[in-house]
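Colleague: The following comprises the amino acid sequence and a computationally predicted model.
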Amino acid sequence: MPQTKESDNNRRSRRGSGAITLRDVAKLAGVAPITASRVLNTPEAVSVDVRQKVLDAVQKTGYVPNRMAGGLASSRSRLIAAVVPSTVMSVFMETIESLNGTLFDAGYQLMLGQSSYSASREESLLEAIIGRRPDGIFLTGILHSNKGRTRLLASGIPVVETWDLTPAPIDMLVGFSHADIGRDVAKYLLSKGRRRLAMIRADDERADRRAKAFAGEVAQSGLVDVPVRVINVGASRSIRSGRDALGQLLELDPAVDAVFCSSDLLASGVVTEARVRGIDVPGRLSIIGFGDAPFVADMEPALSTVHINGADIGRIAAQRLIDRAEGREVLERVVDVGYSIVERDTT
């Protein structure tokens, strides 16, 4: 009986199926598997021409050698690898804790790597992770290099991307729309009567999408006469950066009356600088952050922010990776956990 597309998808959903092997590389290069192995392990023992053919095949297929012992390659490692941008005062901590707890309760261990918002560092981490063949890989965000994406697809390892949405995930996805957040925060501030809006943001792609959607919504509203001012603080996400950014913003537009920050730390800096300058918050200036970090509700004034249910993201992602590792089919590959705007004293 011919195999249907649906049955083929089911077959590929099982852990390890569809993975590119050394035999596939050898076939593409037109050499024996043992020759391909020599190229990867003892390249000096192979001619330059043959070596190049095999390396070209590796590049085309995205193959990453299995660093585990050959006898263990078909066994489950009970290890899940995660790559996150940051772990220091991080909005991702709730997700990491929930991910780790759910995995631990199911008998799995979590291996954590920090990319520091660097695409090149993320790529290096992924190469090291794939080579060790964990039972699953947890990623923060969806924008990975073409090389990294090719390697992930070629590995056959279950992957869950998080903290974002895309119609074309690598495998599974648990997240929310950053563009929708930008638009909804703009609508919220406009509904409060604010007419000179600004954004203070760090230099990362997800913050960029929130900023563009925020500015676009303000422009389309027809309620303001000036464009949204945007201060980019680069890689820094500190309270000091927020303080400095508000100073820059006030030089550009002394009449600014609302600021959307790409993180709660930046927003905390803006609140601090506003108080130092004697600016009434929220009477003169509304401030809203992103992430709903545990400390912001206890600030004075308490910070309005965008709440993300990081615990749900970690729990759902962990369960999907466990299901795939144990051969169970995951029917709902994309989960939108949504978000909410939390109104506190600063708005």
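Modeller: Yep, that arrived. Numbering: from 1, shown residues only.
Colleague: okay, CA-based contacts and neighbour counts for the rest of this
Modeller: Will do.
Colleague: Which stretches in this protein count as helices?
Modeller: 5-13, 22-29, 33-41, 48-61, 93-105, 119-131, 146-155, 178-191, 205-221, 239-252, 264-276, 310-325 (DSSP state H).
Colleague: A further structure is provided below for comparison with the first:
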Amino acid sequence: MKMPEISPICAVKPTDARAARNNSMKSKGQGGRGATVHDVAKLANVSIATVSRVLNKPDTVNKEMSERVLQAAAQLGYTTNSAGKALRLARTRTIGTLLPRLDDPIFSELAHGIQETLFAQDYAGFLQTSGYDNTKIFDAALRLFNRGAEGLLVFGRVEDDRLLEFIAKNPIPVLQVYSYLEGHPLPSVGIDNARCTRKIAELMLQFGHTHVALISGPTQGNDRQQSRLDTYEKIMRDNGLETIVQVVQPGYTINDGGMAFRRIMEQNPKVTSVMCNTDLLACGVLSECRKLGIEVPKQLSVSGFEDVSFAPLLYQPLTTLSVPAGDIGRHAARAMIANLEHGESLTSMQFEASLILRDSVAVAPKASGRAA
């Protein structure tokens, strides 16, 4: 089996794990010593007991109080004893992973690659779901650190300012996975979403489609969907074509893809091609086409993104981008372990995604609008 093509792009400043853990002792609280629970309580103007409840039983504390304590902890660079021990060489051999959710096949595939690699290297893995919005992942990340995670793998781009500030103050290695993010201060391992979207869009144009719509997942704090949407819009504009977009809400399902497609056809009946930013959305479009009596690909071409396991099994096998999510996860886990064990650099790496042409895409109908 041919391994996916990967190419080293840029080296990130080495993170010496042992030195990092030693340097963590330099994190200062009051009086030049390491920050303590007393410091956090004083800064947040709460009791020590309240700090303990926020960090260990957050469900028992109201939101306003919890945010005050977490903000104070982040400002002081405070972590609870379990994380502190990990940073002071009392190793937990545990790595945390933040995923949007677990019921999407692409997230499960990447998580499986990570977990099997950690298990093989005698490491444990904590999986924490954090939603699609990566501007709001600090609390989830802190929970992993407080339970002893020595390193963190984050699905997509880290956009949470509180987490970036915390990372700057604490020598905990962090690697962004799934998306390759050139120019970001943190290293990343994954695909170039813009480049992948261009492959699909150019295929549609080569097949003569001039009314091309896009169905996207949520874009707030979601670099994958935002990059794909931006690329689609640029290509359509560059070719003098209309942009036709439907963005579904967080927590979307296959059914949401179908409903978004129905709205597209009601507003733009001349559409002959629909690009979907995930295979789940594309599955919903194909299902809706059967209900509406639209023939795929004779009347409408449909594409997905990610090539999940069911993509070739649909009633019209789905044209899509094949993302090597499992390989990305395995590579990320190996890189994190090498950093923690040997101080090796966390280095950005770009993986290639292959365009898989199947029966759901064909040449555009010759008549204006869909064929009769």
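Modeller: Structure received. In this text, all values refer to a predicted model and were calculated from it rather than measured experimentally.
Colleague: list the contacts for Pro100 of structure 2?
Modeller: 107, 129-133, 155 (C-alpha atoms under 8 Å, 6 or more residues apart in numbering).
Colleague: TSV for these, including neighbour count?
Modeller: Shown next, in TSV, are the contacts of Pro100 of structure 2 (neighbours: other C-alpha atoms under 10 Å):
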residue	neighbour count
Phe107	18
Thr129	15
Ser130	20
Gly131	18
Tyr132	24
Asp133	20
Phe155	29
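Colleague: Spatially, which two of those are the most separated?
Modeller: The most widely separated members of the contacts of Pro100 of structure 2 are Phe107 and Asp133, with 14.9 Å between them, by C-alpha to C-alpha.
Colleague: do you know how far Phe145 of structure 2 is from Arg68 of structure 2?
Modeller: 18 Å (C-alpha to C-alpha, to the nearest Å).
Colleague: Compare those two (neighbour count), which wins?
Modeller: Just comparing Phe145 of structure 2 and Arg68: by other C-alpha atoms under 10 Å the higher neighbour count belongs to Phe145, 25 against 18.
Colleague: What residues does the equivalent of the more buried one over in structure 1 make contact with?
Modeller: When structure 1 is aligned by TM-score structural alignment, Phe145 of structure 2 is paired with Ile130. The contact partners of Ile130 of structure 1, taken as C-alpha under 8 Å, 6+ apart, are 64, 66, 151-152, 155, 157.
Colleague: closest to Ala293 of structure 1 out of the helices of structure 1?
Modeller: Here helix 264-276 is closest among those (C-alpha to C-alpha), at 6.6 Å.
Colleague: Give me the mean deviation of the closest one from structure 2.
Modeller: Superposed on structure 2, helix 264-276 of structure 1 shows a mean distance to its aligned partners of 0.9 Å (mean C-alpha distance after the TM-score superposition for structure 1).
Colleague: Now check Ala258 of structure 1 against structure 2: what is it aligned to?
Modeller: Per TM-score structural alignment, Ala258 of structure 1 is aligned with Ser273.
Colleague: For that match, the count of nearby residues, please.
Modeller: Counted with other C-alpha under 10 Å, Ser273 of structure 2 comes out at 30.
Colleague: Show the contacting residues for it.
Modeller: Counting by C-alpha under 8 Å, 6+ apart, Ser273 of structure 2 has contacts 204, 209, 211-213, 300-302, 364.
Colleague: Could you give the separation of stretch 71-90 of structure 2 from the chain centroid?
Modeller: Here the centre of stretch 71-90 of structure 2 is set off from its chain's centre by 25 Å, with C-alpha atoms, centre = their mean, to the nearest Å.
Colleague: Ok, stretch 25-35 of structure 1 next?
Modeller: That offset, for stretch 25-35 of structure 1, works out to 36 Å (C-alpha atoms, centre = their mean).
Colleague: From the rest of the structure, what touches it?
Modeller: If you take C-alpha under 8 Å, 6+ apart as the criterion, stretch 25-35 of structure 1 is touched by 22-23, 36, 46, 50, 53-54, 56-58, 61, 63.
Colleague: Contact partners for the closest residue to Phe104 of structure 1 other than its chain neighbours?
Modeller: Excluding its sequence neighbours, the residue lying closest to Phe104 of structure 1 (C-alpha to C-alpha, 6 or more residues apart in numbering) is Leu110, at 7.8 Å. Contacts here follow C-alpha under 8 Å, 6+ apart; on that basis Leu110 of structure 1 touches 79-82, 100, 103-104.
Colleague: If we use 10 Å, what do you get?
Modeller: Counting by C-alpha atoms under 10 Å, 6 or more residues apart in numbering, Leu110 of structure 1 touches 78-82, 96, 99-101, 103-104, 134, 136-138, 318.
Colleague: Counting neighbours, what do you get for Asp122 of structure 2?
Modeller: Per other C-alpha under 10 Å, the neighbour tally for Asp122 of structure 2 reads 10.
Colleague: My read is that it contacts Arg93, right?
Modeller: Yes: using C-alpha atoms under 10 Å, Asp122 of structure 2 is in contact with Arg93, at 7.6 Å.
Colleague: Among the contacts of Ile130 of structure 1, which one lies nearest to Arg277 of structure 1?
Modeller: Using C-alpha to C-alpha, Leu152 is the member of the contacts of Ile130 of structure 1 that lies nearest Arg277 of structure 1, at 50.1 Å.
Colleague: Just to confirm, what residue in structure 2 is aligned with that closest one?
Modeller: Using TM-score structural alignment, Leu152 of structure 1 sits opposite Ile167 in structure 2.
Colleague: Quick one: neighbours of that match, just the number.
Modeller: The number of residues packed near Ile167 of structure 2 is 16, by other C-alpha under 10 Å.
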